[in-house]
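S.K.: what shape does this take:
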Amino acid sequence: MAFSHGVSATHPAEPHVGNFAGRLNWLRAGVLGANDGIVSVAAIVVGVAGASTATSAIATAGIAGLVGGAISMALGEYVSVSSQADSQKALIDKERQELIDDPTAELEELTTLYEAQGLTRKTASLVAAELTSKNALQAHLSLELGIRQGDVVNPWQAAAASAASFTIGAILPLVAILLPPAPIRVPVTFIAVLLALAVTGDLGARIGGGSRARATVRVVLGGAIALAATFAIGLLLHTGGIT
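M.R.: The predicted structure follows:
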């Protein structure tokens, strides 16, 4: 059987090698980051638009929200992924040292783990011995911990991806509220944002394998509530003479 680019020749739609789950998580994180950018900046600019018709004030608030949000997302992702990477590295180092200290016990452990998965003792011993001869560390990491040595997450990449996805999402409400004439800028922004949220909700459900309709309604409804709430607050501040 031939394989190419990590896809089975008999089941071309099913990846059998590589960190496919990890790639799905990255895609899902990107969609969620874009969704956060859309909602966060849209809520800010719509709220300001409810209090003031000044384009400069709306633009300033929106750009500040975009920059601040992107940096916040990047920092949060960096800290989170750094902790995850440290844990993964510690586990890999621990497993490597155990293989150096007592390779016989580690081989027995691997054999026992394969037995627990349903293999006979003889087959489990053969599999464990062959995998150990090729790459003992990877054999243990895959079976015991479910990780690959080359798949340690990179916090810098995670931070950059998070900031980029947030920025991409945040650009849409900025453009939607700044381009139209003042009388229709809020309705146009509402429509553009809700349509964009429908797309991200559907895409997130496709990636995660969940209900597309339920995910889309949930995201659109949440976004609509956020926009309505901030716009109402802006109107109240304006009416009360605070702005």
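S.K.: make it CA atoms for all contacts and neighbour counts henceforth
M.R.: OK.
S.K.: for the helix or strand hosting Ile100, which helices and strands make contact with it?
M.R.: Using DSSP states H and E, Ile100 maps to helix 55-101. Here helix 55-101 touches helix 20-51, helix 121-140, helix 155-178, going by 3 or more C-alpha pairs under 8 Å, 6 or more residues apart in numbering; DSSP states H and E.
S.K.: I have a second one here; can you model it like the first so I can compare?
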Amino acid sequence: MNGQHPDEPHREGLAQRLNWLRAGVLGANDGIVSTAAVVVGVAGATAQVAPVLLAGTAALVGGAISMALGEYVSVASQRDSEHALIEKEKRELATEPELELQELVGLYEAQGLSTATATQVAHELTAHDALRAHLTAELHIDPDDVVSPWHAAFASAAAFTIGALLPMATIIFLPHPMRIVATFVAVLVALAITGYVAAWLGGANRLRAVVRTVVGGALALAATYAVGVLFGTTIG
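M.R.: Below you'll find the model as predicted:
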């Protein structure tokens, strides 16, 4: 036992879990808003289910693939940068170990340790794992916890799909007079939840995040519905 509480935020794998959760929450939010906007817009133009289903399915598939690709490229770039920094630190430790040790001492002194304590800590950590000590103190990188682009891509695509299924279900399975109103309500409630979770993960103001997310979603739905009604009236 190392005395570390299992729920503390510095446990191993934190970057992976937060990356997965962040991608999942954002993916769900995008899936809800973008798909709901499409199906509500089409439903505003026609009472038939088939066009709504076709448009919603296209939005779901295209959006999920787009989200997955975007997350993969973004996180892969971050991962490549972290690997490059790790390799650079390895080279510096191999060619200039004494200079790197003094740099580590200076970092600990800057955190408030005395010179004697900083020197002792630097020597002990270097003897145990020099690379990890430098990556943690200088770059705030855990070499065993580099983010995975595949995890982020999968989480984003899966969450987008799950989020998209909510407006798809309400707009397709409910009867015509109430399906648009029900979709509005279901989508705004879901957006309030995703906004709250996103703020909680990021440590931001939760009420502000919920209001911002719900208002943005309501405006998107209202705009696309108005467009659908306008085109439906024009075509009719």
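S.K.: what mean distance separates the helix holding Ile100 of structure 1 from the matching residues in structure 2?
M.R.: Taken over the aligned residues, the distance from helix 55-101 of structure 1 to structure 2 averages 0.6 Å (mean C-alpha distance after the TM-score superposition for structure 1).
S.K.: where does that helix end up in structure 2?
M.R.: On structure 2, the counterpart of helix 55-101 of structure 1 by TM-score structural alignment is residues 49-95.
S.K.: could you do stretch 216-223 of structure 1 as well?
M.R.: Residue span in structure 2 matched to stretch 216-223 of structure 1, by TM-score structural alignment: 210-217.
S.K.: what's the average distance of that stretch to structure 1?
M.R.: Mean deviation for stretch 210-217 of structure 2: 1.1 Å (mean C-alpha distance after the TM-score superposition for structure 1).
S.K.: what does stretch 22-34 of structure 2 give?
M.R.: Counting by mean C-alpha distance after the TM-score superposition for structure 1, stretch 22-34 of structure 2 comes out at 1.2 Å.
S.K.: what's that stretch aligned against in structure 1?
M.R.: By TM-score structural alignment, stretch 22-34 of structure 2 lines up with residues 28-40 in structure 1.
S.K.: which position in structure 2 aligns with Gly18 of structure 1?
M.R.: That one, Gly18 of structure 1, aligns with Glu12 by TM-score structural alignment.
S.K.: Ala158 of structure 1 now?
M.R.: Aligned partner of Ala158 of structure 1 by TM-score structural alignment: Ala152.
S.K.: do I have it right that that match meets Glu71?
M.R.: Yes. If you go by C-alpha atoms under 8 Å, Ala152 of structure 2 and Glu71 touch, sitting 5.9 Å apart.
S.K.: quick one: which of the two has more around it?
M.R.: Ala152 (31 against 22; other C-alpha atoms under 10 Å).
S.K.: how close does Phe231 of structure 2 get to Thr183 of structure 2?
M.R.: Per C-alpha to C-alpha, to the nearest Å, Phe231 of structure 2 is found 20 Å from Thr183 of structure 2.
S.K.: and for Ser66 of structure 2?
M.R.: Ser66 of structure 2 is 24 Å from Thr183 of structure 2, by C-alpha to C-alpha.
S.K.: these two: which has the busier surroundings?
M.R.: Thr183 (23 against 16).
S.K.: just give me the match in structure 1 for that one.
M.R.: Counting by TM-score structural alignment, Thr183 of structure 2 lines up with Thr189 in structure 1.
S.K.: chain neighbours aside, what residue packs nearest to that match?
M.R.: Closest residue to Thr189 of structure 1 apart from its sequence neighbours, by C-alpha to C-alpha, 6 or more residues apart in numbering: Ala176 at 5.0 Å.
S.K.: the one you found matches what in structure 2?
M.R.: By TM-score structural alignment, Ala176 of structure 1 lines up with Thr170.
S.K.: re the thing from before, list residues touching both of Ala152 and Glu71 of structure 2?
M.R.: Ala23 (C-alpha atoms under 8 Å, 6 or more residues apart in numbering).
S.K.: give the helix, strand or coil label for Ile147 of structure 1.
M.R.: Of the three states, Ile147 of structure 1 takes coil under DSSP: H, G, I helix; E, B strand; the rest coil.
S.K.: how far away is the nearest residue to it once chain neighbours are set aside from Asp102 of structure 1?
M.R.: Spatially, and ignoring its direct neighbours in sequence, Ile147 of structure 1 is nearest to Leu141 (5.6 Å; C-alpha to C-alpha, 6+ apart). Look at Leu141 of structure 1 and Asp102 of structure 1: by C-alpha to C-alpha, they are 16 Å apart.
S.K.: ok, these two, which is more surrounded?
M.R.: The residue with more neighbours, out of Leu141 of structure 1 and Asp102, is Leu141; 17 against 10, by other C-alpha under 10 Å.
S.K.: and the more buried one? What does it align with in structure 2?
M.R.: So, by TM-score structural alignment, Leu141 of structure 1 is matched to Leu135.
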